[in-house]
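Undergrad: quick check, what structure comes out for this input:
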Amino acid sequence: MDAFFASVELLRYPQLKDLPVVIGGSRFTPQQEAALVQRWGSLAQMPLAAFERLGGYVGRGVITTATYAARQFGVGSAMGLMKAARLCPQAVLLPIDFARYRAYSQRFKEVIVALAPVLEDRGVDEVYIDFTHAEGGQEAGGQALAQRLQAAIFAATGLTCSIGVAPNKLLAKMASEFNKPRGIAIVWPHDLQEKIWPLPCRKINGIGPKAN
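TA: Model prediction:
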């Protein structure tokens, strides 16, 4: 899913679309929601001036995720909020609402299973799907089914996703990052030398500063 937590929050706060938004720090509670609705009528009607800004944050919290507009400033997941505040102080800071994210996670996975029943759950915002025998899974190298999945997920949830199709899970995971957001990338065996081999090692899932 594309910037999953942040995208779910933008459904609740459409006035924040295209703005730098960071999710992290405290948790969002039903009491907070009730208070905000009582004050503004609905969360969608909250004025921009009413949102907390990242520049005023003090603490040891970390970013869970950020919108693509925030990522343009170098802000990213697992970064300390105070460091992010130096990079993008104007970003809106929203609390985490795991119950809401889990609900949307279940919804998008139900959509996938209806079209491609063989699914491996890899967390709240990511799955592996076996296209082998699914309807449309072999058309244009999987392009047809990937497009149907994107359209169905968006229709059911209002959320976008990026899909990588490849001969194995490692390559599919890498391909899913090629054209974000709302992208589809097909990697054929003959594409390895051109599309995969030139990539830095850190692009391989599981390899990074702690394992290299």
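
Undergrad: all contacts plus neighbour counts: C-alpha atoms, from now on.
TA: OK.

Undergrad: geometric centre of the protein: which residue is closest?
TA: Centroid-nearest residue in the chain, with C-alpha atoms, centre = their mean: A3, separated by 2.4 Å.

Undergrad: which residues does it contact?
TA: 65-68 (C-alpha atoms under 8 Å, 6 or more residues apart in numbering).

Undergrad: how near is it to D125?
TA: Using C-alpha to C-alpha, to the nearest Å, A3 is found at 9 Å from D125.

Undergrad: mutual contacts of these two, please.
TA: Joint contacts of A3 and D125 (C-alpha under 8 Å, 6+ apart) do not exist.

Undergrad: just the contacts of A3 now: which is nearest L10?
TA: Using C-alpha to C-alpha, T67 comes nearest to L10 of the contacts of A3, at 9.2 Å.

Undergrad: could you say what helices and strands the lengthiest helix in the chain packs with?
TA: Secondary structure of the chain per DSSP state H: the longest helix is helix 98-115. Applying 3 or more C-alpha pairs under 8 Å, 6 or more residues apart in numbering; DSSP states H and E, one finds that helix 98-115 contacts helix 4-12, helix 143-157.

Undergrad: can we see that at 10 Å?
TA: Here helix 98-115 touches helix 4-12, strand 119-121, strand 127-129, helix 143-157, going by 3 or more C-alpha pairs under 10 Å, 6 or more residues apart in numbering; DSSP states H and E.

Undergrad: contacts for the first one, please.
TA: If you take C-alpha atoms under 10 Å, 6 or more residues apart in numbering as the criterion, helix 4-12 is touched by 1-2, 13-14, 16-24, 42-44, 64-68, 94-98, 100-102, 104-105, 124-126, 157-161.

Undergrad: swap in 8 Å and give it another go.
TA: Helix 4-12 is contacted from outside by 16-17, 21-23, 43-44, 64-67, 100-101, 104, 125, 158-159, using C-alpha under 8 Å, 6+ apart.

Undergrad: the third one too?
TA: When contacts are defined by C-alpha under 8 Å, 6+ apart, strand 127-129 is touched by residues 116, 118-122, 169.

Undergrad: now do the contacts for T64.
TA: 5, 22-24, 77-78, 96.

Undergrad: which of those sits closest to L87?
TA: Comparing the contacts of T64 against L87 with C-alpha to C-alpha picks out V22 as the nearest, at 11.9 Å.

Undergrad: before we go on, could you also do this sequence so I can check it against the first one:
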Amino acid sequence: MTASSNPARWVLHLDMDAFYASAEQLTRPTVRDRPVLVGGLGPRSVVAGASYQARVFGARSAMPMGQARRLCPHAVVLPPRFVLYQALSEQVMGVLAAAAPVLEPISLDEAFLEPPALAGADVAQVEAFGVELRAAVRAATGLPASVGAGSGKQLAKIASELAKPDGLRVVAPTDERSVLDPLPVRALWGVGPVAEANLLKFGIQTIGELAAMELREATTVLGVAMGTELHRLARGVDDRPVAPRGAAKQVSAETTFDIDLTAMSAVHEAVARMTQAAHRRLVSAGRAARTVSVKVRSADFTTASRSETAAVASTDLGALTAVAKRLATAAVPAGGVRLIGVSLAGLTDDPPQALFETYRPVDTAEPEPEQPEPGQPEPAAGEQPVVGHTMSGQAAAASEPTWRPGDDVRHAEHGHGWVQGAGHGRVTVRFETRSTGPGRARTLAADDPALSRGDPLASLG
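TA: Just a heads-up that it's a prediction; the model follows:
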């Protein structure tokens, strides 16, 4: 029986749109309509989130920050605030839990649900439910969300992607083939670069072409387990239940090479790619890792593994990659390497505040002047260079607080705000929260006794 012959089942997938960047735009109204990149400015920093205004220029999540800034040089770059994202995620999941007794969160910003109220419902009823669900999420959080619905989890996830941004897509049972068939095979759950490459060798580019294969052919190309599962999904057969997920114990990535690697430089390049792929999943789940493990399989199928555990969990891509490369050097056998895998384990739900390395060159510019009132011409937020305090041999500078762009602050008189720039013993703060609308920027002494570290959650006020 195919999923399309069972119209009584409706699975929904809700995905928050550009979640990290949208959260920043929500709580910092000055950048609400501007391109926003969430991440650090260090040489190894990657983009944790990109607003749709930044995506227009080609910037996207998991891209090196340097590349994203070259594509979108006028973007506002802000450091991640996971405590804020976690709080908003809990609000979203609360809305979804009220709509369905069983919820399957995938990450901070997406989840599956199968509302009992929709059992046997028609398309119009599912659409009405989706409209109400999206409205409830926006009312609770102020953020946009896309919702997809179909007869199984695969269709629901594909539908939510088709609905982006800020939309709703319900795939009726009679429309499943017309939706699935033209999509690239990479759109299927479980099809990564290796599986895609294997299918392309046999001329299989679309889901429809995979569905038209004989099961025997699919398992020959992809292996019995993967071939059987992907062939079912391509045909719309997806009876996997919506069920609560236990916390993942590790995130990993691996690849098998068409030609064995023989140079250590090539091994290190592959390890860096695998670490970045695993790191992307780590960041998406809002977690940090203590243990890095590397698996290397030689040309004669001998497998060697090495691991290293740190005292403190980290999300620093540069640090994790350095460990993985060191472990790979010790694990590589004589002869060629046919497979490399990197896994990050010892996961914690409490990432450190310094999620990404931040670039702070010595300040060579004059302090940013106080900005005019909102509504009058002013420099856009985020366009000032990121600067730190110059020491210049002055003992006073060493005792000043260190402020970085994006820091949350609290001022006894002006309330909650965030740092736009700092240098020469001065700090420019934009005083605003979610409810204030675009706020005024003021330049203060970096050691102003009325200025203190702020709680990111206060920006929700």
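
Undergrad: what number of residues lie near the residue mapped onto A146 of the first structure from the second structure?
TA: The alignment partner of A146 of the first structure in the second structure, by TM-score structural alignment, is G130. By other C-alpha atoms under 10 Å, 23 other residues sit near G130 of the second structure.

Undergrad: please tell me which residues of the first structure the helix or strand hosting L339 of the second structure aligns onto.
TA: Mapping L339 of the second structure onto the secondary structure by DSSP states H and E places it in strand 337-345. Using TM-score structural alignment, strand 337-345 of the second structure lines up with nothing in the first structure.

Undergrad: for that strand, packing partners?
TA: Counting contacts by 3+ C-alpha pairs under 8 Å, 6+ apart, strand 337-345 of the second structure packs against strand 250-261, helix 264-284, strand 289-298.

Undergrad: tell me which of the ones you listed sits most buried.
TA: Greatest average neighbour count among those goes to strand 289-298 (a mean of 23), per mean count of other C-alpha atoms under 10 Å.

Undergrad: off-centre distance for whatever helix or strand comes next after that strand?
TA: Later in the chain than strand 289-298 of the second structure, the nearest helix or strand by DSSP H and E is strand 303-314. Offset of strand 303-314 of the second structure from its chain centre (C-alpha atoms, centre = their mean, to the nearest Å): 23 Å.

Undergrad: would you check the span in the first structure matched by strand 303-314 of the second structure?
TA: The aligned range for strand 303-314 of the second structure in the first structure is empty, by TM-score structural alignment.

Undergrad: equivalent analysis for stretch 65-77 of the second structure, please.
TA: Going by TM-score structural alignment: stretch 65-77 of the second structure matches residues 81-93.

Undergrad: what's the answer for stretch 147-163 of the second structure, then?
TA: Going by TM-score structural alignment, stretch 147-163 of the second structure sits over residues 163-179 in the first structure.

Undergrad: can you give me the buried ones in the matching stretch?
TA: For stretch 163-179 of the first structure, burial by neighbour count (16 or more other C-alpha atoms under 10 Å) applies to 163-166, 171-178.

Undergrad: likewise stretch 87-95 of the second structure?
TA: By neighbour count on 16+ other C-alpha under 10 Å, the buried set for stretch 87-95 of the second structure is 88-89, 92-93, 95.

Undergrad: just give me the closest of these to A211 of the second structure.
TA: Each of the buried residues of stretch 87-95 of the second structure was checked against A211 of the second structure using C-alpha to C-alpha; the closest is M93, at 34.4 Å.

Undergrad: my guess is V427 of the second structure contacts L444. True?
TA: Yes. Here V427 of the second structure reaches L444: they are 5.4 Å apart, a contact under C-alpha atoms under 8 Å.

Undergrad: between these two, point out the one with more neighbours.
TA: Neighbours of V427 of the second structure and L444, each counted by other C-alpha under 10 Å, are more numerous for V427; the result is 28 against 19.

Undergrad: tell me which element the more buried one is part of?
TA: Going by DSSP H and E, V427 of the second structure is in strand 426-431.

Undergrad: helices or strands next to the helix or strand that comes right after that strand in the packing?
TA: Next helix or strand after strand 426-431 of the second structure toward the C-terminus (DSSP H and E): strand 440-445. Contact analysis of strand 440-445 of the second structure by 3+ C-alpha pairs under 8 Å, 6+ apart lists strand 426-431 as its packing neighbours.

Undergrad: which part of the first structure matches the strand it packs on?
TA: Going by TM-score structural alignment, strand 426-431 of the second structure sits over no part of the first structure.

Undergrad: same check, this time on stretch 105-112 of the second structure
TA: Using TM-score structural alignment, stretch 105-112 of the second structure pairs with 121-128 in the first structure.

Undergrad: show me the contacts for G167 of the second structure.
TA: Taking C-alpha under 8 Å, 6+ apart, we find G167 of the second structure in contact with 145-147, 160.

Undergrad: where along the first structure do the strands fall?
TA: Assigned by DSSP state E, the first structure shows strands spanning 21-27, 63-66, 92-96, 119-121, 127-129, 163-165, 184-186.
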